[in-house]
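K.L.:
Structural data only, the sequence is not supplied:
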């Protein structure tokens, strides 16, 4: 019968597809057995010679689609031919609600074999078709579909709990509460144990000044960062509980956000500052303060692991070492990323700064002296204290101007220890490759592959690179008595911007070239001392090179250490640049 309705509607109004869809959905509601019986009834109806007596029943009839064209023929009474299947006769109604909340009848009439009818004389439904937002009901008395209604079912709240049930519930809640308290206590004990035993690189960040792990900037009281001390040695300043900002622009150098291995720090990535083969360097926000996040891909896990080891060494805190905050692992499998979180310095690296700025003599003294102090701290061994073990000797192995960062007051701090090697007392250095680093900063013995795998040999390689960085700094000084040339990398005039390893070997090893020292530089007494110092640092004979402690002592002895409270006299404004370096591995 429903099929007959579908055919009739399509024939009368082929565009009214909504009603057709509704009727087809109603047909699908019929169980398969009822559909077969209905089909048999149609067959009996179409066969007059079947011998069955025809019986008639009536239902209210309405067709919304017909009312659109003819108001007089859209409703009335439908007489249903039943044959002998009287028990299959049903009346149905289909309606919905308009947007104004009014009831809108769609279809009324006869339907066969709908076993979902729940009422004999009333057309009532308890549910709504969710896909079409329509209501459907059926009943089995003449014209019982004249009135129809929707009566949603009310869930039975069930029997009320008895006193015995309440007692059982209280007992269960009490048991669970006691167990929860026990679990929390055990977790706290375990947390405290792990906190005391965990490696230092997961400890909460102590407060400190200068943005590089302790010390107080700008001549403040406490551990001074003033270069006029003239001691020539670097010691690790004590931790400070105070958290403050650098001078200059209010850029934060320390952060209270700290964490443990059990959870990630509340770090929000803001902006990519640099990209390279090592991954990406992000400016991020942690606890409302700026931090730097260096993200290593899975392929560069070793560099991340080495930096984590170095920052986790005992007593590894110094005002001229980049301040470490934490390490994290994000993701799994091929999507894994390794994060290293450190303090953020908006001036960026020394190389980036010199590209955009010239430096005064006071700036040169400040940068050179603090850079040498940081390198001296790396190279020296500190004895064990009451609370910490001894600090071993560390060789950087990729020392260059890109790995020297400038703080707001133009003091330097050393970063990027992905190629560093740690010399534990009484232990061999382990399996390490000698020819690593950046090509143009490689010492002659590295280029020749003739390295003695002793700690002193690796420290002399760092000092060769230190001499080249001092040349970069001096070449942009306004006190040189002549026009300040554009910034150039070491050996850029000799071998260009992208030399091969053979080019560097020919220049440094065979021809024994070094960056040119202009004659007018030597007219300034301070520049003359600095020029002599860098020449002794890059001596072809590695054993004749100065140590980092000697460089600090020489700069102090010649009064090349103006007070940090002295204002910088740079000629140009600072441009924002990255805070850490490009990749640790061999680059041009």
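P.N.:
Yep, it's here. Remember, it's a predicted structure, so these values are computed and weren't measured experimentally.

K.L.:
all contacts plus neighbour counts: C-alpha atoms, from now on.
P.N.:
Will do.

K.L.:
Can you show me the helices along the stretch 51-200 of the chain?
P.N.:
In the stretch 51-200 of the chain, the helices defined using DSSP state H, counting those that start in this stretch lie at 64-67, 163-197.

K.L.:
Going by neighbour count, list what's buried in the longest one.
P.N.:
What it means is helix 163-197. residue 195 (16 or more other Cα atoms under 10 Å).

K.L.:
try stretch 428-447
P.N.:
434-447.

K.L.:
closest to residue 362 out of the helices of the stretch 51-200 of the chain?
P.N.:
When the helices of the stretch 51-200 of the chain are compared by Cα to Cα, helix 163-197 sits nearest residue 362, at 44.4 Å.

K.L.:
And the buried residues of stretch 428-447, which is closest to residue 494?
P.N.:
Set against residue 494, the nearest of those by Cα to Cα is residue 440 (10.8 Å).

K.L.:
where along the stretch 351-500 of the chain do the helices fall?
P.N.:
With DSSP H, counting those that start in this stretch as the criterion, the stretch 351-500 of the chain has helices spanning 361-379, 444-448, 455-475, 492-495.

K.L.:
hang on, the earlier thing: columns distance to residue 125 on top of the helices of the stretch 51-200 of the chain, output as CSV?
P.N.:
CSV is the format used below for the helices of the stretch 51-200 of the chain (distance: least, Cα to Cα, whole Å):
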stretch, distance to residue 125
helix 64-67, 20
helix 163-197, 37
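
K.L.:
So for residue 396, which of these sits nearest?
P.N.:
helix 163-197 (27.8 Å).

K.L.:
Give me the distance from that closest one to the chain's centre.
P.N.:
Relative to its parent chain, helix 163-197 has a centroid offset of 35 Å by Cα atoms, centre = their mean, to the nearest Å.

K.L.:
Likewise for stretch 525-540?
P.N.:
Relative to its chain's centre, stretch 525-540 lies at 44 Å (Cα atoms, centre = their mean).

K.L.:
Give me the contact list for that stretch.
P.N.:
443-444, 463-468, 470-471, 474, 480, 512, 517, 521-522, 544-547, 551, 555, 558, 560 (Cα atoms under 8 Å, 6 or more residues apart in numbering).

K.L.:
swap in stretch 445-464?
P.N.:
Outside stretch 445-464, the residues touching it (Cα under 8 Å, 6+ apart) are 379, 393, 395-399, 423, 429, 434-435, 441-443, 501, 504-505, 509, 537-539, 542-543, 545-548.

K.L.:
Put this next to the first one:
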């Protein structure tokens, strides 16, 4: 029988594990990863954290990506508020952490044997790690210096107090943590810190999932989408999609945090995002009309967001192609600058081009019947081909464009707001209602004759027809739509 490894070798295992993980990926305990048997895989580190929240200790275990690890924030503890540990061997975060007692004096603590063993046994590894951290720190400081920000002290622990006193806006925090391409969301610890300091102000919307509130964080408005506990799968799926690598885009709703809050009676599932006071495109078009320039600007921003979703970015920090599956005017928000941001990604599907697999959420909802493409209505869509999902999105996009164009004011004449197919189906149509109209009768929303008198509306009408074509293969791509509307935008700008 072999002798067990000595202290020095045991201390070196985390470093050796880190090297191995670069090739195989670490397996870690992950509390939120129910769909993968509460485990996750990463090239960075395993993470365990205990946080003091309302007098109670809350433990979180998850994976830390390599870019998050390089950011040198994630693994820092905050005295008497949080205690975190990052480690580098499989399931090494399956540990119990405790916050230090107030009476404990860290100054009297003796040297830890593991640290001494590592220092003696693997000095070369330690020097390499220090060098890597120094390079990352230097790059981070140069990047912040180019943006005009004072470089923070990397030794300063991360805590609620630090976030508040840093003077940074949410936009700054999000930009700091996503410029490396690590994803569209903040690290989990930062998300929890922000979510626990949001004060809810008023309900701004309701849906099948729950409620949307306007909240305040450090004087800034944020949107808080609160899911009921029975809809946990939808909450988890939407948070997962929003944190996809390289997803962040000006025409996709800015994700901030996902958190679950337990008040002792029931659990609230929060999804925190940027707040847009103009509300949804549906609300915006109901309230008033748009100019030709405004119509084109709205149309271009929606196409830009959808093109970014549909596009695959190849590379180590690449982005999978994503299809929305529930594109409609109520799931598109209007920003202060009169452009749009696509929201509600809970039904989205991702495509793995390497394995040629489609990540379809196990969710009973299949989208909104009024906006469903004919191949979905008559059940002829090939769900094994990812292009099918993108083509269904384009059909929905054509209907959204029709809604926008109807509200365009030409020569003082405009039409009242209506939903697509308002004149041929009930207010809450069934699948059979829509199938009969769209597939059997092959009807589409009416394009008024007066649109022919305006170049922009004429082009928009042509784009709509190509988007809602009965054959998915004959429809335009999101990138083609974006280019066409972009040219239209340039023409309108030149007239101004």
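P.N.:
Done, it's in. For clarity, every value in this text was computed on a predicted model and none was experimentally measured.

K.L.:
which of the contacts of stretch 525-540 of the first structure count as buried?
P.N.:
443-444, 463-468, 470-471, 474, 480, 521-522, 545-547, 551, 555, 560.

K.L.:
ok, now how distant is the aligned partner of residue 499 of the first structure in the second structure from residue 393 of the second structure?
P.N.:
In the second structure, the residue paired with residue 499 of the first structure according to TM-score structural alignment is residue 429. Shown here: residue 429 of the second structure relative to residue 393 of the second structure, a distance of 19 Å by Cα to Cα, to the nearest Å.

K.L.:
And for residue 210 of the second structure?
P.N.:
24 Å.

K.L.:
the more surrounded of these two?
P.N.:
Each of residue 210 of the second structure and residue 393 has its neighbours counted (other Cα atoms under 10 Å); residue 393 has more, 27 against 14.

K.L.:
Quick one: map that one onto the first structure.
P.N.:
In the first structure, residue 393 of the second structure lands on residue 462 (TM-score structural alignment).

K.L.:
Residue 479 of the second structure now?
P.N.:
Aligned partner of residue 479 of the second structure by TM-score structural alignment: residue 549.

K.L.:
which residue packs closest to its match, ignoring adjacent ones?
P.N.:
residue 376 (5.4 Å; Cα to Cα, 6 or more residues apart in numbering).

K.L.:
Map that neighbour across to the second structure for me.
P.N.:
In the second structure, residue 376 of the first structure lands on residue 307 (TM-score structural alignment).

K.L.:
tell me the contacts of that match?
P.N.:
Residue 307 of the second structure neighbours (Cα under 8 Å, 6+ apart): 478, 479, 482.

K.L.:
Most neighbours out of these, which is it?
P.N.:
For those, the largest neighbour count, defined by other Cα under 10 Å, is 25 neighbours, found at residue 478.

K.L.:
mind checking how far the closest residue to that one other than its chain neighbours is from residue 484 of the second structure?
P.N.:
Among residues not flanking residue 478 of the second structure along the chain, residue 307 sits closest, at 4.8 Å (Cα to Cα, 6+ apart). Plainly put, residue 307 of the second structure is 13 Å away from residue 484 of the second structure if you go by Cα to Cα.

K.L.:
Then residue 431 of the second structure?
P.N.:
Applying Cα to Cα to residue 431 of the second structure and residue 484 of the second structure gives a distance of 32 Å.

K.L.:
Tell me which residue of the second structure lines up with residue 448 of the first structure.
P.N.:
Checking with TM-score structural alignment, residue 448 of the first structure has residue 378 as its match.

K.L.:
ok so, going back, which one of the helices of the stretch 351-500 of the first structure lies closest to residue 310 of the first structure?
P.N.:
Here helix 361-379 is closest among the helices of the stretch 351-500 of the first structure (Cα to Cα), at 10.1 Å.

K.L.:
That closest one to helix 455-475, inter-axis angle?
P.N.:
170 degrees (axes from the mean of the first three to the mean of the last three Cα atoms, to 10 degrees).

K.L.:
what sits against the residue nearest to residue 293 of the first structure when sequence neighbours are not counted?
P.N.:
Excluding the flanking residues, the one nearest residue 293 of the first structure by Cα to Cα, 6+ apart is residue 341, at 4.6 Å. Residue 341 of the first structure is in contact with 291, 292, 293, 294, 324, 325, 326, 327, counting by Cα under 8 Å, 6+ apart.

K.L.:
Ok, residue 396 of the first structure next?
P.N.:
Contacts for residue 396 of the first structure (Cα under 8 Å, 6+ apart) come out as 378, 417, 419, 420, 421, 459, 462.

K.L.:
I'd like the residues you listed as CSV, with distance to residue 92 of the first structure appended.
P.N.:
Formatted as CSV, those follow (distance: Cα to Cα, whole Å):
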residue, distance to residue 92 of the first structure
378, 90
417, 81
419, 82
420, 84
421, 86
459, 95
462, 93
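
K.L.:
quick one: which of the residues you listed is nearest to residue 313 of the first structure?
P.N.:
Distances from residue 313 of the first structure to the contacts of residue 396 of the first structure, taken by Cα to Cα, are shortest for residue 378, at 11.2 Å.

K.L.:
what's the neighbour count on that closest one?
P.N.:
25.

K.L.:
From residue 322 of the first structure, how far out is it?
P.N.:
12 Å.

K.L.:
for residue 440 of the first structure, same thing?
P.N.:
24 Å.

K.L.:
same thing with residue 237 of the first structure?
P.N.:
Counting by Cα to Cα, the gap from residue 237 of the first structure to residue 322 of the first structure is 14 Å.

K.L.:
Noted, bye for now.
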